[in-house]
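Undergrad: got a structure for you, letters missing:
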C-alpha cells in the first residue's frame, strides 16, 4: 500500500513541525507559508495516486472552505483515501474521511477558519511591532502605529512609579494616587502597572513574547530594574509588612524561636510618650522570648550594616559578574547587527519581505529576553554605593520610610542572637 503525508505550517502561528512523526510513509510533502508542495502533491496524484494521504488537520488543504472542499473532491475522485491524524503507518492511521463526512466537517471548521484569519491578522501586526487590539493602558493613547504618551494621565502614572521607588510600598503608592489625584485603583491594578512592559517602552503580546523599544517609555530601564528588585524583595516578606511604617518590620527575626518580630507600642499612664519594642508574638517558647527596645535594635542594625556591608560587597565575584554582563551585551549587539543587515538582504533578493519580517520579529523578541536577563543582575556601581551608605549619619538622616527602603535593598534578614540576658544583631545580606 502506498501512502503520502502532507503538512502545512503558517510561520506566523504554528511552530515548525517534526517530520519524524511520519514514519513509514512513502513520501512527505511540506509547505511553509505557501502551498506550492500541495500543488506538487496533487500533480503527483494525477500520475501515480497513493492509496492513502495523511494530513494533520483538515484546514491544511486550504485557507477557505471552498478550497478545502475542492481539493478533497480532487483527491477522492482519484481514489485517494484521506486520513486525519499524526499517527505513523505502524500505529493508528487516523480517521478516514468520506465525502459526506468531509462536508459535515467543512461546516464545522467555518468558525475555526474565521478565528484563524483573525489570529493571522494579529500575527502580522506583531511582525510590524504594532500594538495589540484593545484599549491603550492608562497613561497612553493609541497612535497610528504605536502607543503615544497621554499628557493628561501620564504624569499620574509617573508619580505612582516615583512614589514606589522612593518608599518601596505598593499600598502606599496606591494611597498616594488617591490622596493627590483622586485616582482610585486597587492594589492588584497597581501591581500590574509596576510589571507592565508598556510603561517601559515595550509591547507584550498574548503569545507571551515582548518586543522592546516600540514607543516612548514612562520609566527608564534603570528604574524598571529597581522596581523588579523591590518586587522580588517584597514577595519574600510577610504579608502587609512591605508598607509597614517601621523600617525593621518584616526583617527582624528571633534566632532563639525563629519567629518573626513585630513592633508593639506601649504608653505610660497619663503620659503621651510612646515606647516601641520588638516582640515575637508567635513565640512557642515558655516563657516567651522577651521584648527588646526598638531604638536599641535600630542602632545596632545601623552599626552592623556600616561595619559589615563593605566587606560583604568586597567578597562578591565582580569579575564573574562583569563577564556575565559582557556576555549578555555581546549577544544583544550580535542580534542588533543581524537586524540591521535584514534590509540589505531584502533589497538584494536574498530574503523576501515576509521572511525578513518574521526574522526581524524573532530577533526583537530575543533582544527583549536578553535585556530582561541583564536587568536582573546587580547594578554595576554596587561597590561605590556600599561605601556611600556605610556612614552612620546617612542612616540617621533618613525618615523611617526611606530607611525601610534602603534596608530592604541590602538586608534579607536581621537576626536577633540572644545570649542569656544580652543579645546582638547579625545581618543576612541579599547577595
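TA: That came through, no problem. Given the structure is predicted, the values throughout are model-derived calculations rather than measurements.

Undergrad: going by C-alpha atoms from here, please, whenever you check contacts or count neighbours.
TA: Fine.

Undergrad: neighbours of residue 15, how many?
TA: The number of residues packed near residue 15 is 9, by other CA atoms under 10 Å.

Undergrad: check contacts around it.
TA: residue 9 (CA atoms under 8 Å, 6 or more residues apart in numbering).

Undergrad: next one: residue 216
TA: 147-149, 201.

Undergrad: apply 6 Å and report the result again.
TA: Contact analysis of residue 216 by CA atoms under 6 Å, 6 or more residues apart in numbering lists residue 201.

Undergrad: the closest residue to residue 11 other than its chain neighbours: how many residues sit nearby?
TA: Spatial nearest neighbour of residue 11, excluding adjacent residues (CA to CA, 6 or more residues apart in numbering): residue 33 at 6.1 Å. Residues near residue 33, counting by other CA under 10 Å, number 13.

Undergrad: residue 33 contacts residue 12, doesn't it?
TA: No. If you go by CA atoms under 6 Å, residue 33 and residue 12 don't touch, sitting 8.4 Å apart.

Undergrad: quick check: residue 163 is in a helix.
TA: Yes. Assessed with DSSP: H, G, I helix; E, B strand; the rest coil, residue 163 lies in a helix.

Undergrad: here's the one I want to compare it with:
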C-alpha cells in the first residue's frame, strides 16, 4: 500500500508547508505553491499506481472553486485512491462520513470566499496600500495611500509636540481638550503615540510594518524620541509621569524601599507653601521621616553635575558605533536588493507576483532594522552630558522642563539615611 500526501500553499497568505508535520511516513509528498502543477502530476501518477492512500489537510486545497474540488475528488476516487482529510471529517472509504460531503462542500464554499477576500487584502499589502478600515485621525484615504487631512492633522501634530516638550501623556491629552476641544482618552493618546501611520509607515497583520508609504506627521527623530520617553515613563510609578514636580516618581527611600511622594504643606492665612518628600508605604516603626523637597532637589542637581559626565565617559561608544554601523550596513544591503528586483523581472528571472512578494518581505525587514536603530541612544550623548553638567542649566529650567531632563538621564534616586542625616545616590539609566 502506497501512502502519498498533497499540500497547497498560497504564497500570499501562508508560508510553505513543512513536510515533517504530517506525522506519517510518506512514499511521496506533492506540494504546490500558488499553482497546482504538482496536483496534476499526482493525478497522472495515480493512473499507474494501485491502492493508493492520499492525505490532504483540507478538501479545498484541491481547487479554487467547489466545482474544481468536486471534480478532482471524483477523479481521484474513481481511480481507487483513498482520500483522507486530516483536518476535516472526510475519508473516502467511510460511507457514513461520505454522506457529509455536501455539508463539507458548503464549508469549502465559505472558506474559499474568505480566502478570496484575504487574497485581495494581501495584494493590497504588496502594493503598500492602506489596510481596510477607517484611517487614523489626521489622515484620509487617497489614491492607494493615506494623505494628510489638513483640517485635523494640526491637532495631532500639536499633541505630539506637547508630549515631546513635557513628556506627559495625560498633560498632552488635557492640552488637546483645552485648546481644541478635542477630547480623547489616555488610552487613545497612547495609541496615537505608537501608531506607525503618524510616522509615515503602514502596519499590517502580525505586526508587519512597511516604512515610508506616505507623508508622516512626525519625523523619524521625533518618533525615536517619543519611544524613548514612553520607555522611560514605563519605569515610573503610575500617574507620576504627569506629576508637576520634577522629582516625582524618581525618589526611593533606601531604608524602607518605599517610593517617596511629594506632599505640600501650607499654613493658615499664609500663601507660602512647603514641599516635602515622604515614603508612601513605610513599614518601619517609627516611620521614616519626610525630607524637604528643595534640599533633595539641590543635592540631586549637584550630584548630576558631578557624576553624569563620568557615567557617560564610561560608556562603550566604539561598541555602540559598531552596532549602529552593522544595522546601517544591513539596511543598505536590503535596499540594494530591492533596487535589483525590476531588472530581474525584465530578464525573466522573477515573475511580477514573486517580485512583489520579495519586495514586501524586504521592506518589512528594512522597517524592523530601522526600528532597532531608532532605539539606540543618540550619538551626541557625550556633548549633551557636558551641557547639562552646569548647575545654572538646571536652575534656569521650570519644574516641568527639569522633570523632562531628569527622566532622560536618571533611573532612580535613593535616599540613604544615617541617624538624623541623609545622603542620596543617583542611579543613571545607562
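TA: Perfect, I can see it now. Since we're looking at a predicted model, the values are computed, not measured.

Undergrad: TM-score for this pair?
TA: Once superposed, chain against chain, the TM-score is 0.96 (TM-score structural alignment, normalised by the length of the second structure); 425 aligned residues with a CA RMSD of 1.4 Å.

Undergrad: residue in the first structure paired with residue 158 of the second structure?
TA: Structural alignment (TM-score structural alignment) places residue 158 of the second structure against residue 159 in the first structure.

Undergrad: my bad, should have said residue 119 of the second structure
TA: Counting by TM-score structural alignment, residue 119 of the second structure lines up with residue 120 in the first structure.

Undergrad: what residues sit buried inside the helix or strand where its match lies?
TA: Element membership for residue 120 of the first structure, per DSSP states H and E: helix 110-127. If you call a residue buried by 16 or more other CA atoms under 10 Å, then helix 110-127 of the first structure has these buried ones: 113, 120, 122-124, 126-127.

Undergrad: same deal with stretch 181-201 of the first structure?
TA: For stretch 181-201 of the first structure, by 16+ other CA under 10 Å, it's 190, 193-194, 196-201.

Undergrad: do the same with stretch 95-104 of the second structure
TA: Per 16+ other CA under 10 Å, stretch 95-104 of the second structure contains these buried residues: 101, 104.

Undergrad: now do stretch 146-155 of the second structure
TA: By 16+ other CA under 10 Å, the buried positions in stretch 146-155 of the second structure come out as 146-148, 153, 155.

Undergrad: quick check, nearest of those to residue 276 of the second structure?
TA: Using CA to CA, residue 155 is the member of those that lies nearest residue 276 of the second structure, at 37.5 Å.

Undergrad: please name every helix or strand in contact with the strand or helix carrying that closest one.
TA: Assigned by DSSP H and E, residue 155 of the second structure falls within helix 153-166. Applying 3 or more CA pairs under 6 Å, 6 or more residues apart in numbering; DSSP states H and E, we find helix 153-166 of the second structure packed against helix 169-179.

Undergrad: mean per-residue distance, the helix or strand following the helix it packs on versus the first structure.
TA: Scanning forward in sequence from helix 169-179 of the second structure by DSSP H and E, the next helix or strand is helix 186-194. For helix 186-194 of the second structure, the mean deviation from the first structure after alignment is 0.2 Å (mean CA distance after the TM-score superposition for the first structure).

Undergrad: and helix 186-194 of the second structure, what does it pack against?
TA: Judged by 3+ CA pairs under 6 Å, 6+ apart, helix 186-194 of the second structure is in contact with no other helix or strand.

Undergrad: swap the cut-off to 7 Å and go again
TA: On a contact count with 3 or more CA pairs under 7 Å, 6 or more residues apart in numbering; DSSP states H and E, helix 186-194 of the second structure meets helix 169-179.
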